[in-house]
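Chemist: from the sequence below, what's the structure:
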Amino acid sequence: MSRILLIVGGGIAAYKACELIRLLRRRGHAVRCVLTEGGSHFVTPMSLAALSEDKVYTSLWDLKDEAEMGHIQLSREADLLVVAPASADLLARMAGGQAGDLATTVLLATDKPVLVAPAMNVRMWQHAATVRNVATLRSDGVKVMEPDEGAMACGEFGPGRLPEPLAIADAIEAALKPQAQLPTRPLAGRHVLVTAGPTHEPIDPVRYIANRSSGRQGFAIAGALARLGARVTLVAGPVDLPTPVGVTRVDVETGGQMAEAVDTALPADVAVMVAAVADWRVDPAAQKIKKGAGEPALRLLPNPDILAGLAAGPRRPRLLIGFAAETERVVEHATAKRVRKGVDWIVANDVSGDVMGGGANTVHILTADGVEDWPRLPKDEVAARLAQRIAEALT
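Modeler: The predicted structure is shown next:
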């Protein structure tokens, strides 16, 4: 049984903490809660205490608790600290190392791993200050989940929703699993090439062929590899995402440009080809195609097969990993793709749901030794696990 200290921040999403506690207790974990002042406007200590079957802590100035240095005890007795929901304000105070209330004092005093599930307005999540604060926390070793995308209480739509309690519970269990003992920076001295995002293949000056890839999984993988010490080159299609800390980014638009950027980035010890390159391109019209000119006929031309070319080329990385986005018979199609492309691993996922653009993913790792099925996890957890597997393979 693991001991989890759940810090409930402010925001309407605080009500989901109740379901999270129920899930964790059902899975056999002990849960103790710290409720912030903001969180107390949305849930009560009584509710959390009833569900956790433990005392709820709310104040740094409780005479009885602090006579025994309660904030130190709370921070050290848990196996994992979880902040859910984490508001933009709480993220900022964590990144700044502040200790003005019980929650931030506990977080600053802990020597245990910390998992954070953010929840806020989409514009707050995408603000440069929040992007900077999240990057700081991740570089400090805090696991920050990607928020879900969807409609919000404020009426806006976009990334910023608290991940569903089931996804948070899965991320908690993944964080609690013992990892293989590796050096702190096992990929130091290694060069890893990562591609991410879609490509845009122009039809005319205002239209293009593309797909729904958000780039979030590829960017998360690039950041996870950099945190393990790798020198990472990220070749990114047209996406609006912040560059992960410690990553060198090369922006491209078309599949042809991505192929050139990949070739320029070689040699590499590892290549993780996450990008969803458009299979087809056209010779674009010089001017905008008008509706009144009749039905346009587009002659589709094949884009370069970057993955197969890299596998067959003279500068093939030692470990070459491709991705397979499928909508049916996922493992079957991905198995055939691994052989056809000549790669070492294929990471397969079913994209018939909300994977493209969403915050979670269910993947299957296909190697020469067989298939490994992973549970549905936040994309940053998928990235961390994959980076760990790559480090193990190289060491």
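Chemist: CA only for contacts and neighbour counts going forward, please
Modeler: OK.
Chemist: wait, a strand at D89?
Modeler: No: counting by DSSP: H, G, I helix; E, B strand; the rest coil, D89 falls outside a strand, being helix.
Chemist: against A95, how distant is it?
Modeler: Separation of D89 from A95 (CA to CA, to the nearest Å) stands at 10 Å.
Chemist: quick one: which of those two has more around it?
Modeler: A95 (20 against 14; other CA atoms under 10 Å).
Chemist: returning to what we had before: common neighbours of D89 and A95, please.
Modeler: Residues touching both D89 and A95 (CA atoms under 8 Å, 6 or more residues apart in numbering): there are none.
Chemist: tell me who's in contact with L225.
Modeler: If a contact means CA under 8 Å, 6+ apart, then L225 has 187, 192, 232, 384, 387 as its contacts.
Chemist: that one and R231, how far apart?
Modeler: According to CA to CA, L225 and R231 sit 8 Å apart.
Chemist: find residues that contact each of these two.
Modeler: Applying CA under 8 Å, 6+ apart, one finds that L225 and R231 are jointly contacted by V192.
Chemist: return the member of the contacts of L225 nearest to V134.
Modeler: Top of the list for closeness to V134, among the contacts of L225 and by CA to CA, is A384 at 15.9 Å.
Chemist: isn't the closest one right up against I221?
Modeler: Yes: A384 is within contact range of I221, at 7.0 Å (criterion: CA atoms under 8 Å).
Chemist: to compare against the first, here's another:
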Amino acid sequence: MTLTADRSTPGADRVPAPRPRSGRRLTALGLFWIVTRLTAVVGILLSGQNAWQEVAGYQHWADTMLTGTFPTADTTWQYPPGSALIMLLPYLSPLGTYVQIFILMTVVVDGLVTLALIRTGPATRPLAPAWIWTAGIPVLFGLPYTRYDIFPTACAVLALLLVHRRPTAAGVIAGTGISLKAWPALLLIAAPGRTWRSALAVAAGVCLTAAALLHNALGFLTSQAGRGVEYESVGGSLLLAARHLGYTGHIEKRYGSYEIVGPHVAAVADASLAASALAACWLIRWRRRTRGSAAPAADAALTATLLFVVTSRVISPQYLIWLLGLVAVCAASRTTTQRPVIVLVLACLPLTALEFPIFVNQALAGQAPVIAILLLRNLLLVTAALWSCHRLRTHPGPPSR
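Modeler: Take a look at the predicted model:
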């Protein structure tokens, strides 16, 4: 399957033949990828269980699935039925432990994303999208290789690279991503009708098949509904900072994350839900307004995802993996409206890494310097979301053909 597209889509203006020195640049990219990935994996494996305890949790859930049911009475279970595809896959390998195979799977998927981005770079800077992804991932240390999120992110990246040239195939890939984690549904905001239909059909098919094979397929919805305000979210970080002004709330581990517990939390949670609803209304209005034009699917997906992230009650560090994949796809198009937003998102990566994993204990203790880092990161995310909306609204796509 060829990842090429017309001039208005990511990868449309990729270089048809090698340019001078392109071989050396590609070699440099490849060497950087190998060194950083090898360093990350070795570091994870040598650090012990603290580095891969999330993967051990996936193994526990996979063991439960082998008994014929998704996890029950487990408030940390928050994954759609398609997640069984990923979590059970390591057991198909006769070699290595579950943890080792899972980490190997993430590295392989990382490599596939890199190769796809190499093939779709713009003519002026053909390796820029691949460099954004390749250099951005190690900034988050071992996180991308010990979390599930790289799999739906890969689906999102591949779907967006194909959406205008192979809309049905893009929908199949997007639907797979939706069945793994719900957020890739945001990709469909500017997708063609064939992409919509195939994505929903695949997502529904995967989920129904999993539901037929395993009990409690919709149990994840209960845990999602019960989540509170995580301290890393926009609202949560403000409450955390307010502790230095006399606020009496504290942090507790609930639903698999560290949430703020105390006065005004319910109001902040309600405000987050209201903001999400307003963001959805804005996106719907924008889409109606641009009907009849070739809306930039990658740009719209980045805007929608940023709005979802900043209005969510939870901002986990792995959400930055989603955003990194989307900005890399946006960079693959010379007509993208999101260049300033790409810079802001990339600036959020080191700030996120400082808060987690480097100073996570200090953050949980509410120490002022780390709270300042978290507030700055969230300010950049909010700025990126608003700027993304502005750029998307004021730079409409060309008329559809």
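Chemist: what would you report as the TM-score here?
Modeler: Once superposed, chain against chain, the TM-score is 0.24 (TM-score structural alignment, normalised by the length of the first structure); 180 aligned residues with a CA RMSD of 7.7 Å.
Chemist: circling back to that earlier point, looking at A384 and I221 of the first structure, which one has more neighbours?
Modeler: Neighbour count, other CA under 10 Å: between A384 of the first structure and I221, I221 has more, with 28 against 21.
Chemist: for that one, give me its contacts.
Modeler: Counting by CA under 8 Å, 6+ apart, I221 of the first structure touches 194, 380, 382-384, 386-387.
Chemist: out of those residues, which are inside strands?
Modeler: Among these, the members falling in strands (DSSP state E) are V194.
Chemist: ok, which stretches of the stretch 101-250 of the first structure are helices?
Modeler: With helices called from DSSP state H, counting those that start in this stretch, the stretch 101-250 of the first structure shows them at 102-109, 122-126, 128-139, 165-176, 216-227.
Chemist: H364 of the first structure: which of the ones you listed is closest?
Modeler: helix 216-227 (14.3 Å).
Chemist: just want the angle from the closest one to helix 128-139.
Modeler: For helix 216-227 of the first structure against helix 128-139, the angle by axes from the mean of the first three to the mean of the last three CA atoms, to 10 degrees is 50 degrees.
Chemist: could you list the buried residues of helix 216-227 of the first structure?
Modeler: Residues of helix 216-227 of the first structure classed as buried: 216-227 (neighbour count, 16 or more other CA atoms under 10 Å).
Chemist: quick check: what element follows the helix or strand that contains L324 of the second structure along the chain?
Modeler: Using DSSP states H and E, L324 of the second structure maps to helix 319-331. Per DSSP H and E, the first helix or strand lying C-terminal to helix 319-331 of the second structure is helix 339-353.
Chemist: now T130 of the first structure: how far from P378 of the first structure?
Modeler: 19 Å.
Chemist: then L307 of the first structure?
Modeler: For L307 of the first structure, the distance to P378 of the first structure - CA to CA - is 26 Å.
Chemist: same question for V144 of the first structure.
Modeler: Relative to P378 of the first structure, and taking CA to CA, V144 of the first structure is found at 10 Å.
Chemist: what does A259 of the first structure give?
Modeler: Using CA to CA, we find A259 of the first structure at a distance of 29 Å from P378 of the first structure.
Chemist: and for the closest residue in space to K253 of the second structure that isn't next to it in sequence, the neighbour number?
Modeler: Distances taken as CA to CA, 6 or more residues apart in numbering put E259 closest to K253 of the second structure, at 6.1 Å, once the chain neighbours are dropped. E259 of the second structure has 23 neighbours, counted by other CA under 10 Å.
Chemist: just confirm E259 of the second structure is within a strand.
Modeler: Yes: assessed by three-state DSSP, E259 of the second structure belongs to a strand.
Chemist: does it touch E252 like I think?
Modeler: Yes: under the criterion of CA under 8 Å, E259 of the second structure makes contact with E252 at 5.4 Å.
Chemist: follow-up on the earlier one: would you mind measuring from the residue nearest to K253 of the second structure to V265 of the second structure?
Modeler: Distance from E259 of the second structure to V265 of the second structure, counting by CA to CA: 9 Å.
Chemist: cool, and A384 of the second structure?
Modeler: Distance check for A384 of the second structure against V265 of the second structure: by CA to CA, it reads 25 Å.
Chemist: likewise for A84 of the second structure?
Modeler: Separation of A84 of the second structure from V265 of the second structure (CA to CA): 33 Å.
Chemist: of the two, who's got more company?
Modeler: A84 (23 against 19).
Chemist: the more buried one is in what secondary structure piece?
Modeler: helix 83-88.
Chemist: after that helix comes which helix or strand?
Modeler: Counting by DSSP H and E, what follows helix 83-88 of the second structure is helix 98-118.
Chemist: between helix 98-118 and the helix or strand just after that next one, find me the angle.
Modeler: Remark: after helix 98-118 of the second structure, the chain's next helix or strand is helix 128-139, criterion DSSP H and E. Counting by the same axes, to 10 degrees, helix 128-139 of the second structure lies at 150 degrees to helix 98-118.
Chemist: need the longest helix for the first structure.
Modeler: Ranked by residue count and defined by DSSP state H, the top helix of the first structure is helix 379-394.
Chemist: quick one: buried residues of it?
Modeler: Burial within helix 379-394 of the first structure, assessed by neighbour count using 16+ other CA under 10 Å, is assigned to 379-388, 390-391.
Chemist: what's the angle between that helix and helix 165-176?
Modeler: Relative orientation of helix 379-394 of the first structure versus helix 165-176 (the same axes, to 10 degrees): 30 degrees.
Chemist: picking that back up, when T130 and P378 of the first structure are compared, which one has more neighbours?
Modeler: Taking neighbours as other CA under 10 Å, T130 of the first structure and P378 compare with P378 leading, 24 against 18.
Chemist: now do the contacts for the closest residue to the more buried one other than its chain neighbours.
Modeler: Nearest non-adjacent residue to P378 of the first structure, counting by CA to CA, 6+ apart: A360, 4.0 Å away. Residues in contact with A360 of the first structure, defined by CA under 8 Å, 6+ apart, are 167, 376-379.
Chemist: need those residues in a markdown table with distance to A151 of the first structure, can you?
Modeler: A markdown table is the format used below for those (distance: CA to CA, whole Å):
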| residue | distance to A151 of the first structure |
| --- | --- |
| A167 | 18 |
| R376 | 22 |
| L377 | 21 |
| P378 | 19 |
| K379 | 20 |
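Chemist: any chance you could map the strands in the second structure?
Modeler: 229-230, 250-254, 257-261.
Chemist: thanks again, I'm all set now.
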